[in-house]
Each structure stands twice: as structure tokens, then as C-alpha cells.
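Q: only the shape, not the letters, is given here:
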């Protein structure tokens, strides 16, 4: 009887302890185990979202109007300008692969965000100088006939400094925000699912202001004024981000996350001739009685060759019975093997989303250029800047995310029993279908615009820019499914030690999509020019963007079928348990790292 009561009290004490402290291998700003009540969740995430708002304001204020700057100020032709935008966007969204690796392995996410934010800020300062200082301006006369070479050099240096800053900022910041929610706490886990939705809503508000207010200042006041605004806002939000330091939960970097993966491969290859054990439970895993940080994963039957890394050889049994640490290059745990499987399983998904990335690239290049050739006047002579039409996509995404969060997800959760409503890959696939429909709308509108031009009824300028609304709204709705889904997928399904790198994988879909878009434009230009008329002429009215959009429709439709085939066979991450290391002394609690 006494034994039973003692066990119940111990269980109650452990439950209370779990509610008081966060045992997910996080530490607070003093290196101790965080108090749940005073750290993390939304009180910390709001500081993080503030600087993300600033970064997105700057990025989209620059990116959406970049093709206009290149064609009007630097006098580049349409094809060259589109390629330069795609190259810059591609580098900007591939750099996070380096930044995410550095954050996970060495610097930690907070420090990486702080350092990269200063690099971003210096890029904005240099960009401001290039349009403000007379000796660095493109021209000192208006109109500008031949821009200075020095201006082009300084301009592109500043733009690629922003790319480098984004490389550390984006993957680290988003994963750092998600780190503020404990996966093993039921209430915080639900809040984390909402976090990705509301993160993207805040991102879209920054985007809307970027493509409306900032773009308006660029077009109607000066490029210098817009750059000054962005620089000041970025400087302020860096301070705000640092002020939130006491409220954050931090993940301590554990060294290169690629080393354990390499160890699994080496161990599997060295034991390739060994037979599989009759029971998977015979594979090596850390004993339940042994305290460890992190979460363990269930064994899965796919990629069985890798399981050989966890086969215990006779030579290792002595080491294990003596409680010595085995050689990681000869013996891996089931969890480490499963983490390698997770990464390998992601490769087909990543490849299958690249065509979606190509579609996204059109929204900031050809869609904007379409808008510049249409009637943008409303009211008494007010003219909408071409890039501001992109705000329609952001509004579409905000509506999509809000409806999903407040209406669809609760209803789907009841219908399917899945805590997310639908599986992550299903959400991504729905958005990819919307993207395909958006390209159909874009092709139809562009064809109609060209008919007006060819009919000689005032040219494309007689066609209202609001004809572009459907394609922007549809692509925004699709982004609310696919982009949010990709963020959640690459954060949740990678090994816990690779979550910044996981967000970088998501961003690399967009980056690789931009490069592939440039490559596709080059190939199509060469092939169509051989047939007598390029689809990408110097003048938009003599181009055939409608044909290019139809090509993307076919590519996306075929790719969607391939994606569905892969997604239906995907095996999701299956967490087994988590055990934390807790050292209690003199009434204090600390974590062993």
C-alpha cells in the first residue's frame, strides 16, 4: 500500500517538474534548464517575428522592384534583367544551406541570426550609399543614358551582401522561433503548429508593406529614400531582437550534423556482409536506463542496408557489457540510422518540389513586367507601381493561412483524427495544384493582353492591371499551402540537430527554382529563336510569355503526378521517447551539454 502511494507521489512530482522546467535539451540565456513559465512560446516568438517582419519588408521591397530597376536604371534588356533577378534570388535562397549548417554545427541559432543581421544591415547601408552619394550614383543627369560602371559594381556588391546576410538570417531565425515550443509538451506542440501559420502571416504583412509603401517610395519619391527607410527599420528590429534575449530558449550546437551521418554510412559499408538479425530489437540502441539528451526514433523497414550500421558484432559486445562507449565509426544507434534514413527520404520530395519553385520565380519577374505594360491608373491620376500588384499574392496567402488555421484545420482534425488535420505532404500537394492553376490564369491573361496589342486598340496599356489579380490570388492561396507546408516539413522531418539546415532545405527549393527558371528561359530562348521568333523579345509586346506559361503548366501537371506517387509512399518521422539529463544541486537545475 505504501509502495503504491509512493509511486503515485513520484509520478505526480515528475508531472509537476515537467510543467515547471523544459526538458527538451534547451538552455536559457545563462546556460541553465529553462523555466517553462518565463521562457519560450509566444512571449519569445514575438521578438523573433519582429525582426522577420523587418527582413521580409526589406527583401520584398527590393526583390519585387528589382527587375524594374535593372531595366529602367541600368538599361538591361528583359531577358538579361530576368536572369539577373533569378541569379540573385537563387543565391539568396541557396546561401541558407551554408548559414543553416554553421548555425546547427558551430555558432548556434541566436548568434548566427545576430551576426547575419549585421551583414544584412551593412548591405542595406551600402545600397543606400550607391543611390545617395553623387560619385556612386548611376547617373548625375536625368534622363540617364549610360549608367556608371562603378555604380553597377557597388550595387551588385550590396545586393549580394544582402544575400549573404539572408543566408544566415532566414534558416536560423525561423528554426530559432520554432525552438521556443516544446515538442513533447501537448499544449506547446499545438501552439507550434499554429506558429508556422502565423509566422507566414507576419511575413506576408511585411511583404505587403514592402511591395506597396516601399515600392511607391521607390517609384514616386526616390530609391535613396526607400533604402534609408529599410536601413533604419532593420537597425531598430535588431535592437528589439536582442532585447528579447532573456526570454529565449537556446539549442546548444553539437558539432557538424553531417559527421554522425557519415559514421552510419561507414559502419554500414564495413558490415555489409553481415546477416540481418532475426529481430530488429537486436539492433543497438542506447539502453533505457542510460540517460541521454534528445529523442529516440522507432526502427523502420525501409533502406535496410543502413540498419547494418546498428548490428552489434562480437567484438563490440565486450565494450557494451563493460558500459564503455562504442566506436561510433563501427557501431551506430538505431536513432542515428533512422536520422540518415530521414535525410535520404527527403531527397525525392525536394526534387519533386523544384518545379513549384520555378513557378514561384515568375511572380517576381515576368508577372511584374506584365504589370508594367498594363494600365495601372486608378482614381484621379494615381498610378499603382508595377511591383505593388504582388501584394495581391500576399493577401491571398494571408487569407489562405487564416482560413486553414481557423476553419479547415479544426474541421479536418475532427474528420481525420490527425492532429494537423491533414498530413504535411498532402498540404504541400494541394498548394502545388493551385500553382498549376495560377499558370493557366497567367497564360490566358497574357494571351488576351497580346490580342489587344495586336488589335491596335491602344496597346497593352488599355488593359487594366487588375486582370492580373486572379493569377496572383491563386498563387498566394497555393503558397499558403505549399510554402507553409514545406517549412513545417523540412523543420519537423529532419533530425533534431539539423533544424536550421532543414529550413535551409526549404529555402533551397525556391533558390534552385530560380536557377532552373533562368536555365529554362535560356533553353527556350535558343530553341524558339531557331524557329524564327524568340518567346523573349526585348519588348514585352513582341514576346510570347503566354506560350512560356503554358509550358510551365504542362511541367507542373506532370510533376504533380510524380509528387503524389512519391508522397503516398513516404514514411514520416516516428519519435520513440525523450530522456533529458538533469543535474540538481543546491536547489538549482542545470543541463549537461
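A: Thanks, I have it. Not measured: the values here are computed from a predicted model.

Q: okay, CA-based contacts and neighbour counts for the rest of this
A: OK.

Q: how far is stretch 157-168 from where the chain is centred?
A: Centre-to-centre, stretch 157-168 and its host chain are 16 Å apart (C-alpha atoms, centre = their mean, to the nearest Å).

Q: and it, which residues are buried?
A: 158, 159, 160, 161, 162, 163, 164, 165, 166, 167, 168 (16 or more other C-alpha atoms under 10 Å).

Q: next: stretch 182-199.
A: 182-184, 188-189, 191-193, 195-199.

Q: turn those into CSV, columns for secondary structure.
A: Below are those laid out as CSV (DSSP: H, G, I helix; E, B strand; the rest coil):
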residue, secondary structure
182, coil
183, coil
184, coil
188, helix
189, helix
191, helix
192, helix
193, helix
195, helix
196, helix
197, helix
198, helix
199, helix
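
Q: need these in JSON lines with distance to residue 148, can you?
A: Shown next, in JSON lines, are the buried residues of stretch 182-199 (distance: C-alpha to C-alpha, whole Å):
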{"residue": "182", "distance to residue 148": "53"}
{"residue": "183", "distance to residue 148": "54"}
{"residue": "184", "distance to residue 148": "58"}
{"residue": "188", "distance to residue 148": "55"}
{"residue": "189", "distance to residue 148": "54"}
{"residue": "191", "distance to residue 148": "52"}
{"residue": "192", "distance to residue 148": "50"}
{"residue": "193", "distance to residue 148": "50"}
{"residue": "195", "distance to residue 148": "46"}
{"residue": "196", "distance to residue 148": "44"}
{"residue": "197", "distance to residue 148": "44"}
{"residue": "198", "distance to residue 148": "43"}
{"residue": "199", "distance to residue 148": "41"}
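
Q: second structure follows, compare the two:
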């Protein structure tokens, strides 16, 4: 190609259109709309995900451990649907899939918004569960694996400048996510428990916040449809490549693929069993507690006048079956181990007699060879990351939340994660990475970013554990004008029941949140890029869905099981640090497994089936750097 394309080109620019082939254009308008749509969708998702545990335990009277497990199951289901979403997109196209999934998502948010209206909460609890666990989960799963790829499609990857612009897009995409996070956690989550003085009563806080999320999602769908004419739309390739992938797997098992082929198949078969056991264990938890089921003595009662009724604490266990918990843990572990070991070398893939040029055995090897890295990195990182959804906010809810005359919600402190991403992303890209590259004489590689991210993620959970020791040692806040924590277990609308805060500022929780944000910068954009570039062209949506599937669904399934086994219903009487240190150990083990994977046959196999420019697009100069 004789010339370089203009980096950002509007589709309606006549002067550019006449000089640059359409396939080389980078469409600025649709890229901007896609970033805005992602912002709205993430605002909606995190408003719900960040406050769902508190709603379940305080409005629907579920035990804290069950609420934490259900919250993890919600995230698990959202990411579980990424696989069907990727398959549909590869079949009919990303554009149509995003519209259909967005519509389902919007209906789900409306259902949730209606279900949390104060006078309807108890009678419409089923609608809240249906809207969140079914409709929103399915809608998210259809959008998430496709919206980033759809944005990358608008840029193209035929030239070096386009590929560089794609990397910038993935960073901007992640930035837009966190702008939505800031609005969700910095504003809407506080309204759920405190209301908005003079505008929204405390009783209607959830309906206002979730209603705002519904409006945001409806706006996202309208915006996406309104700019249809400006999009570059890739037609779906049908399910032929996916069917071929399944054929390669089964043909290899039956025709000399050896133990690796069998192990790969067993790994895939274990996954649905893992999810079924996790769902059964969580949904079969003990029923909701009645208002009088658990009573405890207020630690401040001796210093204050007796309350009209003794406060309560929901101490009850999460219920369910220990057998199911152990079965889920075993099946999930086997699935991950089998898939990693089997696909470290993809020489097990056998040629098909009816093989067509459109999807070759090398394409199959390319897809399978990407799986070990996706599994190892996502499990090692996201178990620590998931603490940010349940454990960190719960810990903050039993610290000093007061700010003036109001209380913050524990989920508010997620803004530290978003601020860390917004602040440190440009610093890393423009200062840190170039400085390190200059010192070491070579670019900062993908593997180096990932290892640093895993270490920082582990450090976030260690810092939270140390902070929990400080919190438990602090005295209770017992002043006459100090009420119970509005987001901790047992809080009642009259303010006469609940959990006392401790005399230690909740703002200390900013540290673990910030560390998670820094770790995200190092890990998640790398995995987005790797999944897009390492996939065969026909299966880009599917491999991105696999990445998201292990990132959110499999990791949250593990978190749901670990939460039921190690997450205490009473933080003051239990040991939350056990939960944290399990995550830390898995993260450190993941680093060791990562080195084994990248130094074994996986790297050599990737070199055979992945083009040089694909590896360079992800920041790797050789297969060993992966």
C-alpha cells in the first residue's frame, strides 16, 4: 500500500472519501457512539451489581453470605451469556445481536425498576430476581462480547496505523467503562440507601437509582439504532466455523488425538456441570429470615437509652448443601486444569477429511491454543478482583461512613477503582511504559504487564485483610447522634435496628480499591487485545466471549462457592481474612502456572498458527513474550 490512511476520518468527509479506500477509513462518529453506548450500559450494570447484595440482605431479608453468593451468581450469569452472545454474533452479525440484546437488557432494567418501588418490594421480589438474573444477564451477555469488537471493526486492521488505532480504541473503551462506573458508584449507589435530600426519599432510593439505570439503558439502545447508517457492518459468517471447531474436537478424540484431545473434551464438559452445581447450591440456600429470627445485643446499649426494640443481626448460615459446594469447586477446578493442560500443545488437532479452506486445522489450533492463557490469567486475576464487588463494600459498611449529615454507601468507594483507571491509564501509556522501555531497551511486553497486574491484585486483597484487622480492633461508634450503618446487615427503615459502625474511617478502603484499578489497567486491556487478535477471523466474537466467560462467569462461579464457604455473615464475629487469603493464594499460584504455560508447548504452537503482526498488536515481539 503506497500511502497511510488518515487516522480519524468521518464517513461523510467527501475529500477523504475520494482519496482513501473505504476499507482503510477509521470512522470517528460510530466509534464515539459505541463508546457512549458502553458508558450507558456499564452505568446501568454497576448501579445494580454494586448494590444488589445490600438490597437482598436489607430489603428482602436474605443472609449476608447468601446475598453475596447471589450477587456473584448474577455476575456469573451475565458473563455466562457471553458465549451464546458470541455465537449469535458470529452467525448473524454483531450489529443485529447488539440491538436484540440491548432491547432485552432494557426490558430487564424496567422490570427491576418496578420491583424495587418501596410499596411493592416484598410482593415483587420474584420480578427483581427474574429481571436481574434472567433478562439483564441475557442482555449483558449479548452486548459485552460484541460491542468492543464492533468498535474495532469500525477502525479495521489492514494497516499498521489501523492496528495502532485499535490499541488506542481498546484503552478508550476501558476508559468509557470507568466513566460509567464513576456515575454509578459516585452518585447512584449512595442514593439507594440515603436517598437524595429534598428530591428522593430514603425509602424510594432504590427505585430512583434503578430507574435511572433503566433510562440510561433505554437511551443506549436508542442512540445505537439512531446512528445505524454510519456503521461498518460485517455480515455474520454463520455457525459453520463453530460447527467445524466442534468437529475438530470430536474427530480428534475418535481418531488418534490422544490424551490431550480427551482431556480437552472433558474440560469443556465439566463447565456446564460446574455452573449447574453452583446455581443449585446458591438458589437452594436457606429461605429469607423473618424480622425476629436473629436478635443480638447492641454493643452500645449500656451507653445509650434502651431502644424501643432490640436490634437484630442476620447471623444465619448461607444454607444450601456442602456436598454441592464441594462438587462445584471440584468440577470447576477440573474444567480449568483439563483445558489448560490439554491445550498447552495443540498437536492433538487432527485433519478433517472434509476440511474446507475457509476454516482449516490451523484455525482450530489457533483458537484452542489461546485458551490456556485466557483461563490462567482470568482466574488468577478475577478472584481478587471480585472482592471489589462484595467484600470491600461490606467491610466499608461497618467502618465510619459519615460525611457531614449523611452516610455514604459502601459501594461508593468503588470510585477509587474508576479514578485509578482514569488517572493512571494515560500516565502509564505516556510516561511509565516509555520510561521502562527506554531503561530496558525494549518495549514493555504483554507478559510483563500481566504479571505486574496479578501481583498488584494480590496486594489489594492483602491490604484489605490488614485493614480488616484494624477495623475489628477499633471501638464501636456509640454517640447519641450516631445511628446504625445504613448498608450493613439488619438495618431497618426506622433506624432502630442494624449493625454499628466502627471508629475507623471508611475512606481507608480506598487503598485496596485503588490497587485493583491499577491491576485492571495492566491486565484487562491486554486480554481484550489478545482475544481479538489471537482469534481466527471467523471466530473473533466467540473467542472474545470465551475471554469474558472466564473473566466474569467462571471466576464469579468460583467466588460464589468460596463466599458460601468462607464469607462470614457477621464480620465482627467471623473471619473475612480467610476469604481474602484464599484469593491471594490463587493469584500467586496463577503467576507460577502462567510461566509454565508460556514456556511450554503453548508458545511454540501459538507461533505456528498466529501471524507475526497479531503478536505485535498485543505488544509481544516473540512467542516467548506471550
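A: Received it, and whenever you're ready, just let me know what you need. The structure presented is a predicted model; accordingly, all values stated were derived computationally and were not measured.

Q: determine which two of the buried residues of stretch 157-168 of the first structure are furthest apart.
A: The distance between the two most remote of those (C-alpha to C-alpha) is 16.0 Å, for 158 and 168.

Q: contacts only, for residue 192 of the first structure.
A: Counting by C-alpha atoms under 8 Å, 6 or more residues apart in numbering, residue 192 of the first structure touches 178, 181, 183.

Q: one more time with 10 Å, if that's ok
A: Applying C-alpha atoms under 10 Å, 6 or more residues apart in numbering, we find residue 192 of the first structure in contact with 41, 42, 177, 178, 179, 180, 181, 182, 183, 186, 198, 488.

Q: hmm, back to that, from the buried residues of stretch 157-168 of the first structure, which land in helices?
A: 158, 159, 160, 161, 162, 163, 164, 165, 166, 167, 168 (DSSP state H).

Q: next, the contact list for the fourth one, please.
A: Listed by C-alpha under 10 Å, 6+ apart, the contact set of residue 161 of the first structure reads 92, 116, 119, 120, 121, 122, 123, 124, 126, 127, 155, 167.

Q: how many neighbours does whatever residue of the second structure lines up with residue 107 of the first structure have?
A: Superposed on the second structure with TM-score structural alignment, residue 107 of the first structure falls opposite residue 92. If you count neighbours by other C-alpha atoms under 10 Å, residue 92 of the second structure ends up with 16.

Q: hmm, back to that, nearest to residue 383 of the first structure, of the contacts of residue 161 of the first structure?
A: Nearest to residue 383 of the first structure among the contacts of residue 161 of the first structure is residue 127, at 26.1 Å by C-alpha to C-alpha.

Q: how near is the closest one to residue 138 of the first structure?
A: According to C-alpha to C-alpha, to the nearest Å, residue 127 of the first structure and residue 138 of the first structure sit 12 Å apart.

Q: residue nearest the centroid of the second structure?
A: In the second structure, the centroid-proximal residue (C-alpha atoms, centre = their mean) is residue 552; its distance is 4.6 Å.

Q: surely that residue is within a strand?
A: No. Residue 552 of the second structure: not assigned to a strand; according to three-state DSSP it is helix.

Q: show me where the stretch 501-626 of the second structure has its helices.
A: Assigned by DSSP state H, counting those that start in this stretch, the helices in the stretch 501-626 of the second structure fall at 510-534, 540-548, 555-566, 576-599, 601-609, 612-617.
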